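Participant: Task: produce atomic coordinates for the following.
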Amino acid sequence: MERAESTTETPAADPGERRLFEEAWSQLETALAEGGPDPASEVARRRWFDLIAGPVPKRAAPLRRLPAEELRDHPLLALLAGLDDPAAQAHRVGGLLRAGEASAVLGDPARRVRRIDRAIVLLDQAQVQLGLGRTQGAAAAARAAATELEHLSAADVRNVATVGGLHSRLGATLLYSGDPGKALTTVERGLAYAHPLDPAAGLGNVAMLALLHAGNGDGVEARRHILTARSHAVELRRDNVVLLNVADAIVALDALDPVTARARLRDADPDLRTTPHWLPFVATMATAELASGHPGRGLAHLEESVGRRGAEARSLAARGALSAVRAQLELALGHPASAAALLERDAPPPVDAALGTARVELALDRHGAALQQLRSISGALLSTRQRAEAAALEAAVLLRFANEERVGRAVDHLGAILEGSGNLLALSLLPAADLERVGRQLTAHGYGEGLAVNRLRPLIPDVNPDIILTARETAVLAALLDHPSHSAIAAHLNVSINTVKSQLRSAYRKLGVSNRDEAIAVALDRHVLVERE
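Facilitator: Down below sits the predicted model:
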């Protein structure tokens, strides 16, 4: 899905954006030539996101000819003069230089920098930090920019398009640096600044809300925002189109429609080197491959995309955000140990970590451990998606050992959540045998037809847990094949009868069996007598 490498500057995304880009730069150059840096800065405040929608370095030559002192007094012009091609490797170095210079200007009490200018400069700093994988620095800069936006003057608020764009892009930066709560607040506040006569100014926030609600599993809200944004399709920026297509794909996957999801992702077609929204795109594409029955391909594409993104993809926040889908892909490939290791290594948010670990424990037949993980988040504030996954896992666990009344309550709770959210993906992420049991119970409780349970298909196969026996347990168990009595085994291995009994009890417990014939059958079926390194 990634576009081909390019050695040229990234152009504006489409003819509409290219026209706005050229128009904005013509205005800025005219203002600079006729009035100097002050009116040019006013153009920058009013049309900031049009000015950076194309190859800025080619148009910024007049700004680079300004005296250094004038650039320091006009931070937006200095920022434009220092921008470089986001697809080039030098972009990160240039970003660091800009961030250092901007910090000096913002921290100088002798320079009175307008709040909207400070917000724009802080947004640039946040995006630079995020691109370098410094998620804590990115989140701090984004929160500082959001604070500036809360105290804008009336004159600054009149720059409607820039104020709206700042909120949506700060929301994205906060989301991808691991602060989804602040992201939602920032984006919602951005809609309050949108002028009713200029709906395009708020479209970025509408698109971000669509993604946030889709990610939370609130499909109805996500669709509402998608429809609102697409009713102004002509005015949508390229990044907003990416957001809407990813949100649409997530909603389709929740309804177990990977064909539509893949089509939406193909339509999005972002440049993964430069788009700020690479993270949800990559995660959703991997989930679409999983839902299509191709977990291996999903994992390969995910790792390839992550490798191309560089330091940002290696950050703790990015790894944590991708850990859930990575673990699901490993489980679908029959690798529960790898899934568990990923969840431990990549430190997802606590709720996601508990849900992912519970899913692994369920696959390994560790019912008590799975239930313990679910109990650890019983008091947490969960999103709709997390509630659906937790309820599905709990019903699956209880169906393995609990009494009928307790199971009935859990299944009824699950059915009510799924009726409201339509999130069938939460069910399909159960191991195959558990999905069959849960599906039967949902039908028995009257939820089968409404949820179209007959359409469910398992994405996670039943996994025979890896059974690791000690060398002595393996030897005693292997001797069972040829020696029917404890005394014969003891003589063959030159050990005491009590040792044989002790080792067999331990091996039976690990195999989950209670007698010789069952032990031999399970051992042969699961290849536990094969010599291991």
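
Participant: can we go C-alpha only for contacts and neighbour counts from here?
Facilitator: Will do.

Participant: what about the residue nearest the centre of the chain, helix or strand, and which?
Facilitator: Nearest residue to the geometric centre of the chain (CA atoms, centre = their mean): Ala321, 4.4 Å. Assigned by DSSP states H and E, Ala321 belongs to helix 316-332.

Participant: Measure how the helix or strand that comes right after that helix sits relative to helix 316-332, angle-wise.
Facilitator: With elements assigned by DSSP H and E, the helix or strand that comes after helix 316-332 is helix 336-346. If you take axes from the mean of the first three to the mean of the last three CA atoms, to 10 degrees, helix 336-346 sits at 170 degrees to helix 316-332.

Participant: So Ala201 is in contact with Val157, correct?
Facilitator: No - the pair Ala201 / Val157 is not scored as a contact, 11.8 Å apart, by CA atoms under 8 Å.

Participant: and the closest residue to Arg385 other than its chain neighbours, how many neighbours?
Facilitator: Leaving aside its sequence neighbours, Arg385 sits nearest to Gly217 (CA to CA, 6 or more residues apart in numbering; 4.4 Å). As a burial measure, Gly217 scores 24 neighbours (other CA atoms under 10 Å).

Participant: Equivalent analysis for Pro57, please.
Facilitator: Each residue near Pro57 was counted by other CA under 10 Å, and the total is 16.

Participant: That one belongs to a strand, doesn't it?
Facilitator: No - Pro57 sits outside any strand when classified using DSSP: H, G, I helix; E, B strand; the rest coil, being helix.

Participant: which residues touch it?
Facilitator: 81-85 (CA atoms under 8 Å, 6 or more residues apart in numbering).

Participant: before we move on, what about Glu312?
Facilitator: Contact analysis of Glu312 by CA under 8 Å, 6+ apart lists 130-134, 318.

Participant: all helices for the stretch 251-400 of the chain, in order.
Facilitator: 258-268, 278-291, 295-309, 311-314, 316-332, 336-346, 350-363, 367-375, 384-401 (DSSP state H, counting those that start in this stretch).

Participant: so the residue nearest to Arg385, which of the three states?
Facilitator: Relying on three-state DSSP, one would call Gly217 coil.

Participant: Wait, it touches Ser383, no?
Facilitator: Yes - counting by CA under 8 Å, Ser383 is a contact partner of Gly217 at 7.2 Å.

Participant: End to end on stretch 471-487, go ahead and measure it.
Facilitator: One end of stretch 471-487 sits 19 Å from the other (CA to CA, to the nearest Å).

Participant: To compare with the earlier structure, here is another sequence to fold:
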Amino acid sequence: MNPNDAIAAKVEVERALSTGNHELIARSILFHCWPLFNTDWDLMRAAVSALPRDVIEEHPVLLITDPMSYTSSRIATWSLPAIHPDTARALSPDQLDLLILGHMIAHRMKGNESQALDYARQFAHRIIETRACSRDRTDGPLWFYHLQIGSTFLSAGDTARALLEFSSATQLARLSIQDDAVRLTLSRTALAHAVRGSLDNADSALADAFMQAPPSPAHVRSSTATMVAASALISADRMTDDLDEKISALEPYDSVEVTWPFALLARTRALLAHEHPHEALEALQLASQTHAARPGSFASDVMTSAAVEALTAAEEFGAARKILAQDGAHQGLFTQLTAVRLALHTDDFGSAANGIRILSTDPTLGLGQRVECALLAAWLQCARAGDLDEYTAAKVARWGANPDHRRLFASVPSVLIERVTARVPAQSSESMTANISDLQHVLLRSRPQLTGREKRVLEAITTHGTTAAIARALHVSPNTIKSQLRSLYRKLGCSTRQEAIRIAADLLPSIANPAVPS
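Facilitator: Sure thing, here's the model as predicted:
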């Protein structure tokens, strides 16, 4: 950063502060935003903190440094109008850059991912199509712009696009004179790779980040939180011995950093891998009290998928289906994978096969998600046929020997591992066993084998209040229904219709939310 720019910025902001004129203070901060951000962070925060909320909200870029902005973004009702064309025309290219940046970050803070993404795409296009003096300088903010655009895509779950932006940010950061720029861009790169399950790439980026200069006051919180979240996700997938230590280092549930949903993902994955589904549900409850996860967002995907997986592990299948039904058409990638897992647990093989078919053609899947999808397909094959073909068994054995997939293998039934072991050569089996022998695999609940008629009766008792009504609906005699009900109760281990209906919500996918007859 040019020392003269930094000195001039400090002098002008201090002069504006002495006048007490809020508009003058705001304009002086905006005019010297970038040098202040990098060399006088404390002065910039103090100046912004002295401004009333309405002035700060009038200039969204100030929200980045306002210590109250992240908290107020969760509880306040303020909203940002779109940038008016007349306003845009009246600004210089550099000023308009800052205005778009401020709107993008402000909408991201509010959880408005769709609007934040609109600004991110607009900003990315603008950087290519429109020149601005500050972007051509090595001490300029162009690396930071790409970082924030990438962070917006990352917050929306688009890790592939985020990595492209982080790559540009890192290349520019290496040319920048800001010492800690590379550390921050690489930490976000590592986080994106960790979410995709590309752990070797995440490891490499994280190791490189640790070698860079320590973070400056402006970046210390975001840089540290990002690196800790990436490290925790890597450990959660590998289920390493230091996983609990990595989880304890994560930011708190009410964190205001952009990385909070990634920290929550690491927490819930660790708890579920250690077979603590109720603790995972508690973690989700704590996070939901301080963060609004809008449908379609990455945060919503994390919360929904973790809740469904926890309820499935607790064998509360009806409640898990209800959450999926509430999510509707907004299911994210993690939720889709968890829905397949739930279908496999409940022997709903048709839904599982359809979900796997859709996921396997998704071009946005990362390495980890592709392995998980293929592993679920192997589970489906084993459940349907009672065995695996040699090709599938060989693939599963190869994945099982990779420490990066230990969490995924802890979430499949032991019968699948047994079938793989029986199908592959001893050497392949030994490599897999050496890697996953300490894992506790899923134990599938013994399920009653109902006849087709018994299933129809079980479905009918949720909508018909009397034996006679069921008999009329199924066109049989009441005595036949009574006989089938006795057989049902015996197989289900219950004695009343209410108990049978509750169990039916778990057994039959078509009865996700049964009504108890009066």
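
Participant: what's the TM-score for these two chains?
Facilitator: The TM-score (TM-score structural alignment, normalised by the length of structure 2) is 0.75; 465 aligned residues with a CA RMSD of 4.3 Å.

Participant: burial of the counterpart of Glu315 of structure 2 in structure 1, as a residue count?
Facilitator: Under the alignment by TM-score structural alignment, Glu315 of structure 2 pairs with Gly334 in structure 1. Gly334 of structure 1 has 18 neighbours, counted by other CA under 10 Å.

Participant: try the one 10 residues further on
Facilitator: Burial measure for Glu344 of structure 1: 14 neighbouring residues, criterion other CA under 10 Å.

Participant: counterpart of it in structure 2?
Facilitator: Alignment note (TM-score structural alignment): Glu344 of structure 1 maps to Ala325 of structure 2.

Participant: one step back: turn the contacts of Glu312 of structure 1 into CSV, columns for neighbour count and secondary structure.
Facilitator: Converted to CSV, the contacts of Glu312 of structure 1 look like this (neighbours: other CA atoms under 10 Å; DSSP: H, G, I helix; E, B strand; the rest coil):
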residue, neighbour count, secondary structure
Leu130, 26, helix
Gly131, 22, helix
Leu132, 21, coil
Gly133, 21, coil
Arg134, 20, coil
Ala318, 22, helix
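
Participant: what does Val182 of structure 2 align to in structure 1?
Facilitator: Val182 of structure 2 maps onto Gly202 in structure 1, by TM-score structural alignment.

Participant: For its match, list the residues it contacts.
Facilitator: 161, 164-165, 190-191, 193-195.

Participant: Report the two of those residues separated the most.
Facilitator: The distance between the two most remote of those (CA to CA) is 12.8 Å, for Gly165 and His195.

Participant: Just the buried residues of the helix or strand where Leu184 of structure 1 lies, please?
Facilitator: Using DSSP H and E, Leu184 of structure 1 sits within helix 180-192. Neighbour counts over helix 180-192 of structure 1 (16 or more other CA atoms under 10 Å) mark 180, 182-184, 186-191 as buried.

Participant: how about that helix, aligned to which bit of structure 2?
Facilitator: Matched against structure 2 by TM-score structural alignment, helix 180-192 of structure 1 falls on residues 159-171.

Participant: average offset between that stretch and structure 1?
Facilitator: On superposition with structure 1, the mean distance recorded for stretch 159-171 of structure 2 (mean CA distance after the TM-score superposition for structure 1) is 2.0 Å.

Participant: Please enumerate residues in contact with that stretch?
Facilitator: Residues from elsewhere that reach stretch 159-171 of structure 2 (CA under 8 Å, 6+ apart): 142-147, 149-154, 181-182, 185-186, 188-189, 192-193, 195-196, 364.

Participant: One more: stretch 229-247 of structure 2?
Facilitator: 187, 190-191, 194-195, 197, 199, 202-203, 206, 228, 250, 259, 262-263, 265-267, 269-270, 273, 403-408.

Participant: again, 7 Å this time
Facilitator: 190-191, 194, 199, 250, 262-263, 266-267, 269-270, 403-407 (CA atoms under 7 Å, 6 or more residues apart in numbering).

Participant: roughly how far is stretch 205-212 of structure 1 from the heart of the chain?
Facilitator: Relative to the mean C-alpha coordinate of its chain, stretch 205-212 of structure 1 is positioned 14 Å out (CA atoms, centre = their mean, to the nearest Å).

Participant: can you check stretch 323-340 of structure 2 too?
Facilitator: 12 Å.

Participant: returning to that earlier point: closest to Ala479 of structure 1 among the buried residues of helix 180-192 of structure 1?
Facilitator: Nearest to Ala479 of structure 1 out of the buried residues of helix 180-192 of structure 1 is Pro180 (CA to CA; 57.6 Å).

Participant: roughly how far apart are that closest one and Ile497 of structure 1?
Facilitator: Per CA to CA, Pro180 of structure 1 is found 61 Å from Ile497 of structure 1.

Participant: do the same with Glu419 of structure 1
Facilitator: Relative to Ile497 of structure 1, and taking CA to CA, Glu419 of structure 1 is found at 59 Å.

Participant: do Asp124 of structure 1 as well
Facilitator: Taking CA to CA, one finds Asp124 of structure 1 at 74 Å from Ile497 of structure 1.

Participant: between the two, which one's more packed in?
Facilitator: Each of Asp124 of structure 1 and Ile497 has its neighbours counted (other CA under 10 Å); Asp124 has more, 23 against 16.

Participant: Please identify which helix or strand holds the aligned residue in structure 2 for that one.
Facilitator: When structure 2 is aligned by TM-score structural alignment, Asp124 of structure 1 is paired with Gly102. Here Gly102 of structure 2 is covered by helix 93-109, with elements defined by DSSP H and E.

Participant: likewise Arg419 of structure 2?
Facilitator: Under the criterion of DSSP H and E, Arg419 of structure 2 resides in helix 414-423.
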